[in-house]
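Novice: sequence unknown, structure follows:
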């Protein structure tokens, strides 16, 4: 122990390093629904099952083309999803587009919006070279056609 006078004499030379607290956090300030991670979804409040379903559906789609598609995800908390829709941004450059004239059968059948029409697309593209002509021949429901158009290259 030193005296108060000695402390005052040495005080200008004393440097005490403050402990550095680094918090590794995946908190999302401005989430993007096409890049948000499992951890970020969990931090946002989704349970493991919902976060996994979200990521699985996004992968099958090749990215979300509309924020509202989140609501189509199985096991999703609708209220939390609506909150994410309001707060999230969407980077459409992350969405994988499909060229129905050249895409392979497994890709078409693996995509949630193309799967029902995959066989028809494959059949019609052998004789038709225009995407619009193929789309007309599909006789798709208007809502289905709208979703297909989101992913059409």
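Specialist: Structure's in. What do you need? Model, not experiment: these values are computed from the prediction.
Novice: every contact and neighbour count from this point should use C-alpha atoms.
Specialist: Noted.
Novice: check contacts around residue 55.
Specialist: Applying C-alpha atoms under 8 Å, 6 or more residues apart in numbering, one finds that residue 55 lies in contact with 37-38.
Novice: comparison target, given below:
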């Protein structure tokens, strides 16, 4: 390559680089910043699009911590033992009480207790169908002998819980927890309610119906 041609090529490349640099700066400066309440809906829509696409790269993004949670992030149930003659309360029953139910021996009694601990408590008896091995026929055998006291459900504060705390719940998981946390952070108040999550389609009605028992 002749020197004149090389010098011409270098000059052309340099000029192109300078032009691209200033175009990039202009584009970055023109990006919208969502500060006012009138722009919150647009920010929410952009966030929803992120949630829809982030499932494709699930696991590649580092977990974002939302700081140190408050001490009341998890609400501990009050301590008392409910009593209804002839019936078993599913959130306080031990294995000795559960084995009295028709079709429930020591094996299934332990499975119910373990699942109850992982779930945080039962809101309705039908949730026993989520326990491996318990089907409709087995549940119908003792359905009229059990009830649930929802005050014993272990609840987590929706507005102070970390991503890890939300993700640990059986009904939420990592992806949905990440969506909830980032949606919460995108709002001016830094807080949200179950109604907000449904209205802005972070949760479906079906998801909210199940999750609402475990959040406050």
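Specialist: Right, received. Where do you want to start? The model shown is predicted, which means the values in this text are computed figures rather than measured ones.
Novice: tell me the centre residue of structure 1?
Specialist: Most central in structure 1 under C-alpha atoms, centre = their mean is residue 34, positioned 2.6 Å from the mean C-alpha point.
Novice: for residue 121 of structure 2, see how far away the corresponding residue of structure 2 for residue 118 of structure 1 is.
Specialist: Residue correspondence to structure 2 (TM-score structural alignment): residue 118 of structure 1 is matched to residue 177. In this view, residue 177 of structure 2 and residue 121 of structure 2 are 19 Å apart by C-alpha to C-alpha, to the nearest Å.
Novice: of those two, give the one with the bigger neighbour count.
Specialist: Between residue 177 of structure 2 and residue 121, counting by other C-alpha atoms under 10 Å, residue 121 is the more crowded of the two (24 against 21).
Novice: name the nearest residue to the more buried one, ignoring sequence neighbours.
Specialist: Distances taken as C-alpha to C-alpha, 6 or more residues apart in numbering put residue 153 closest to residue 121 of structure 2, at 4.6 Å, once the chain neighbours are dropped.
Novice: please tell me I have it right and the one you found contacts residue 118.
Specialist: No: using C-alpha atoms under 8 Å as the test, residue 153 of structure 2 is too far from residue 118 to be in contact (11.2 Å).
Novice: what's the longest helix along structure 2 aligned against in structure 1?
Specialist: Counting residues, the longest helix found in structure 2 (DSSP state H) is helix 3-29. When structure 1 is aligned by TM-score structural alignment, helix 3-29 of structure 2 has no counterpart there.
Novice: hang on, the earlier thing: settle it for me: which of residue 153 and residue 118 of structure 2 has more neighbours?
Specialist: Higher neighbour count among residue 153 of structure 2 and residue 118: residue 153, with 23 against 11, using other C-alpha under 10 Å.
Novice: any idea what the more buried one aligns with in structure 1?
Specialist: Using TM-score structural alignment, residue 153 of structure 2 sits opposite residue 95 in structure 1.
Novice: what does residue 134 of structure 2 give?
Specialist: By TM-score structural alignment, residue 134 of structure 2 lines up with residue 76.
Novice: what about the helices in structure 2?
Specialist: 3-29, 40-54, 95-98, 106-119, 136-140, 163-167, 173-186, 194-199, 205-211.
Novice: now tabulate those helices in CSV and tack on distance to residue 85 of structure 2.
Specialist: Output for those, formatted as CSV (distance: least, C-alpha to C-alpha, whole Å):
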stretch, distance to residue 85 of structure 2
helix 3-29, 69
helix 40-54, 48
helix 95-98, 13
helix 106-119, 20
helix 136-140, 19
helix 163-167, 36
helix 173-186, 38
helix 194-199, 36
helix 205-211, 29
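Novice: ok, which of those comes nearest residue 130 of structure 2?
Specialist: helix 106-119 (8.6 Å; C-alpha to C-alpha).
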